[in-house]
Structure formats: C-alpha cells, structure tokens
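K.L.:
A predicted structure for the sequence below; I have some questions about it.
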Amino acid sequence: MIVAPGACRRLKPPYPYGSISISFGETLFNIRTDNFILGLTFLAPLAILFLNILLVFKVRRILFERKMNSSKKQRKSHISLTLTTLAIMIQHLASGAKTVIGIVRPELVPYALIIRHRLIDLGMISVPWIFYISHPMFHEKTARVSSFT
C-alpha cells in the first residue's frame, strides 16, 4: 500500500454493531491502486480457474488414453490430481464471485464476504485432505513379516 491517511467506517448488517473497516483517502502523489487491485482480483481467479480446468482436461485425457496400458496406481494418481485441482478451484471461484458481486451489486458485498471467507476456509482445509485420502502414495500396503520358530 502506498502511504495514505486512513479512516475507520462502521460496517452495516449483517456484521454486528461495532464492526469496522479501514479505508484510505488521498495517497502520496495521488497514486491510487484501486483499479489495478480490482482488475487483478477479478482476473487472477479467472486465470487460475482456466489453468486448473485445462489441467483437469489434460489429466482426464491422459487417463483415458492410457487406460489400457496404465496401472491401477497410475489411474488413482490421475484421479487424485483431478480431485485436488477441483478442490483448489473452490477458493478462486469464491474470490471471483465476490468481485463480480462487488461490481454488479455492491450492497450485497458484506453477505458475499461472509460466504467467501467460509469457502476459502473450506478450500484450504479440503485440499490437503482430499490429496491425502485419494492419492495412492499414502495408502501403500505394507508387507507382513512373520517368523516361524
């Protein structure tokens, strides 16, 4: 952030009484980054979403092409990668949706923020768990050693 005087303003419902947001006024040399940050907030999730969709399609294509020649472990790895990539997209979809709501219906942004924060938390929690549960690397069968004496 470029140096600027700040101000506190009260947030309206659905936030409880006493909730504030800090905003800034005139900046040093009148340089404002709002438009750049707004564009980046909108374009970055779209770019990440697009790249993740491409990755999912590429993995699915590889999975179907190698279906006869690949091992069960490789197929499970491809499925794990697909599921993990889809879980990663939850966070970016939430950020993109909040940005669109902010442009189209600014009065709904407080509600969108409540939902966005929960979806980001869900995404951050679900990604490692989905990867751990679905990837065969974590589910190796161990050989039993038995001795006869």
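P.N.:
Thanks, I have it.
K.L.:
all contacts plus neighbour counts: C-alpha atoms, from now on.
P.N.:
Noted.
K.L.:
what's the spacing between the spatially most central residue of the chain and Arg116?
P.N.:
For the chain, Gln91 is the residue whose C-alpha lies nearest the centre (Cα atoms, centre = their mean; 2.3 Å). Computed as Cα to Cα, to the nearest Å, the Gln91 to Arg116 distance reads 8 Å.
K.L.:
before we move on, back to that, tell me who's in contact with the residue nearest to the centre of the chain.
P.N.:
Arg116, Leu119, Ile120, Gly123, Met124 (Cα atoms under 8 Å, 6 or more residues apart in numbering).
K.L.:
any idea which helix or strand carries it?
P.N.:
Using DSSP states H and E, Gln91 sits in helix 72-104.
K.L.:
swap in Ser23?
P.N.:
Using DSSP H and E, Ser23 falls in strand 20-24.
K.L.:
For that strand, what is the distance to the chain centroid?
P.N.:
25 Å (Cα atoms, centre = their mean, to the nearest Å).
K.L.:
Equivalent analysis for stretch 64-75, please.
P.N.:
29 Å.
K.L.:
mind checking the SS state of Ala7?
P.N.:
strand (DSSP: H, G, I helix; E, B strand; the rest coil).
K.L.:
I'd guessed it sits against Gly25; true?
P.N.:
Yes - here Ala7 reaches Gly25: they are 7.5 Å apart, a contact under Cα atoms under 8 Å.
K.L.:
The closest residue to Arg75 other than its chain neighbours: how many residues sit nearby?
P.N.:
Closest residue to Arg75 apart from its sequence neighbours, by Cα to Cα, 6 or more residues apart in numbering: Leu63 at 6.4 Å. Counted with other Cα atoms under 10 Å, the neighbours of Leu63 add up to 19.
K.L.:
ok, and here's another one to check against it:
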Amino acid sequence: MARLPSTGIFTSFCASIPPNHWLKLIVFGAVYFNYLAIYFPFLLPTIRITVLLFPFSHTKVNKHLTRYMIPLLTITPICFTFYLIPALGVCRQRAYPLPFGSLWIHFIDSAFGLTNRYFHLYNLIFWMTCSLSASALLFYQLAKARSQMSQNSDLFRKANHSVSITTTAMIVFYMTNGAFLITFILYYDTESYSSYAALIRQFGNDLQFCVVTWVFYLTHPSFRTDYVFDEVSASRNWLNRRPQ
C-alpha cells in the first residue's frame, strides 16, 4: 500500500485506471493485518504468565486461551473496517520529500464517510496499554519467582532477558505507529511531516513482524533443549514454596 507505489513502479498503471474495488482490497488487507499486529502482541506475555500462575495446568489453560482468543482477535478488525465495503481504492500522489510519481493507495466513498485514523489510534492506545500491563505483570512474577528460587536464578535471568528484549521491540512498534498516526491526523493532505512519519513507520512494522518473533525464539530458554522442561519445573517448585 505504501512501499512499492512510492517507488514509482505503478505510476503509469495507476494513471490508466479509475477508482476500483481491487485497489480497495489492497487497502483492506493492509489495514486488517495492521490491526492483527496490534492485537496479537498481547497474547505473548499473557501465555507466558500462565506458566508461572498455573504451573500444573498451564497447558490446559493456554489451550483454552488460544482456542477462543485467536478467533476473537482475528474477527475483531472487521468491526473497524466495515466502512471499506462500499469504498473504492484510489492512487494518490505522495507529499514532499518524495518526488513526483510516488504514490500511495487510499480509498474514497467509504460508508458514512468514516476513515481509519481514529479507529486505529484508539485501538493502538488500548492494546499497547494491555500489552505493557501484561508484560509488567510478567516481569513482577519472574522477579518474585527468581527471588525464591536461587538455584534456578540463571533460568529466570534468561527468561527475564527475553521478556525485556521482546517488550522493548513491542514498545518501539507501538510508538512508531502512534507517531505516524498522530502526524497523519495533524498534517494529512499537506506538504509537511506526514511523509517522514510514513518512512519511520515501516521500520516499526518490520520490528514487530520479524524481530519480536525471532528475538523471542532465540532468547527464551524454553526453545533450548537443555531448558525445555526446566521453566515449568521451576515454576512448580516456586509455587510449592509459596506461603499458603
């Protein structure tokens, strides 16, 4: 929706076609998956918290959690994109500093004249708050468990390190998207800062889609064979040692 059209590759093609629903599908796909990228980071710390809170039944809890949460989060973006059903996709010229011929794909004639900017911003604020709150609770539980399990301190240190890196990457993603949305709302359709914000946003998206997943996989001890059972075992021992 933004990167390839900005290069000028599709300029001649876009100039030769009227507004249509095929271009709208590109917009819908980009908006829909942006919402998913906002929602699903919440599951990452939430699933990990259950290992600490329910060490004897976390498999069953997470099974039910993913069974209902994943379909729910997959359907939810439709509530914020329904106005695109009658809309038409169009190509628009990018503002300065991008040269003439640099385009981006947008839409017109949406239902009730609605746009995505405020829906997206409010979703971003809500789910960022939820994700950071879940991460903070996970930090607290890890620190509490680590203080009571000195013999497993290295395991909890590695898990804490993994949570720190993935949380930082998620924060950068939320902040870059938030900065883009606010700049877009304030300076839309003006030759000002919105194009610069659009350039920065792509790095935030890449950080979320690629870096968070790989960092979690490479740093969390549960993906290493020598620690595969230790985290659950340590959580169970910590639970048994808690005062009743």
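P.N.:
Received, thanks. Quick caveat: nothing in here was measured; it's all calculated off a predicted structure.
K.L.:
one step back: packing partners for the strand holding Ser23 of structure 1?
P.N.:
Here strand 20-24 of structure 1 touches strand 6-10, going by 3 or more Cα pairs under 8 Å, 6 or more residues apart in numbering; DSSP states H and E.
K.L.:
The strand it packs on vs structure 2 - mean distance after superposition?
P.N.:
With mean Cα distance after the TM-score superposition for structure 1, strand 6-10 of structure 1 departs from structure 2 by a mean of 3.6 Å once superposed.
K.L.:
List of residues touching that strand?
P.N.:
By Cα under 8 Å, 6+ apart, strand 6-10 of structure 1 touches Gly18, Ser19, Ile20, Ser21, Ile22, Ser23, Phe24, Gly25.
K.L.:
With stretch 141-151 of structure 2 instead?
P.N.:
Ile49, Leu52, Asn152, Ser153, Phe156, Arg157, Ala159, Asn160, Ala234, Ser235, Trp238, Arg241.
K.L.:
Among those, name the buried ones.
P.N.:
Ile49, Leu52, Asn152, Ser153, Phe156, Ala159, Asn160, Ala234, Ser235, Trp238 (16 or more other Cα atoms under 10 Å).
K.L.:
that older thread, can I have the buried ones of the contacts of Gln91 of structure 1 as a ChimeraX selection?
P.N.:
Typed into ChimeraX, the line below selects the buried ones among the contacts of Gln91 of structure 1, using 16+ other Cα under 10 Å:
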select :116,119,120,123
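K.L.:
Which members of the contacts of Gln91 of structure 1 occur in strands, if any?
P.N.:
Nothing among the contacts of Gln91 of structure 1 maps onto strands, per DSSP state E.
K.L.:
could the contacts of Gln91 of structure 1 be laid out in a markdown table, adding distance to Leu83 of structure 1?
P.N.:
Listed next are those as a markdown table, based on distance: Cα to Cα, whole Å:
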| residue | distance to Leu83 of structure 1 |
| --- | --- |
| Arg116 | 21 |
| Leu119 | 16 |
| Ile120 | 17 |
| Gly123 | 12 |
| Met124 | 14 |
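K.L.:
any idea which of the contacts of Gln91 of structure 1 is closest to Ile53 of structure 1?
P.N.:
Nearest to Ile53 of structure 1 among the contacts of Gln91 of structure 1, counting by Cα to Cα, is Gly123 at 16.3 Å.
K.L.:
Spatially, which residue comes closest to the aligned partner of that closest one in structure 2, not counting chain neighbours?
P.N.:
Correspondence of Gly123 of structure 1 to structure 2, assessed by TM-score structural alignment: Gln208. Counting by Cα to Cα, 6+ apart, Gln208 of structure 2 lies nearest to Phe173, which is 5.8 Å off, once chain neighbours are set aside.
K.L.:
what's the matching residue for the one you found over in structure 1?
P.N.:
Match for Phe173 of structure 2 (TM-score structural alignment): Gln91.
K.L.:
What of Ile125 of structure 2?
P.N.:
By TM-score structural alignment, Ile125 of structure 2 lines up with Leu46.
K.L.:
Excluding residues flanking it in the chain, which one is nearest Leu83 of structure 1?
P.N.:
The nearest residue in space to Leu83 of structure 1 (Cα to Cα, 6+ apart) is Ile130, at 7.0 Å.
K.L.:
Helix, strand, or coil at Ser69 of structure 1?
P.N.:
Ser isn't right for residue 69 of structure 1; it's Asn. coil.
K.L.:
What does it correspond to in structure 2?
P.N.:
Under the alignment (TM-score structural alignment), Asn69 of structure 1 maps onto Gln148 of structure 2.
K.L.:
For Leu239 of structure 2, see how far away its match is.
P.N.:
Gln148 of structure 2 is 10 Å from Leu239 of structure 2, by Cα to Cα.
K.L.:
Check Leu121 of structure 2 too.
P.N.:
40 Å.
K.L.:
Please apply the same query to Val211 of structure 2.
P.N.:
32 Å.
K.L.:
repeat for Tyr227 of structure 2
P.N.:
Tyr227 of structure 2 is 19 Å from Leu239 of structure 2, by Cα to Cα.
K.L.:
Tell me which of those two has more neighbours.
P.N.:
Leu239 (18 against 14).
K.L.:
Alright, I will stop here.
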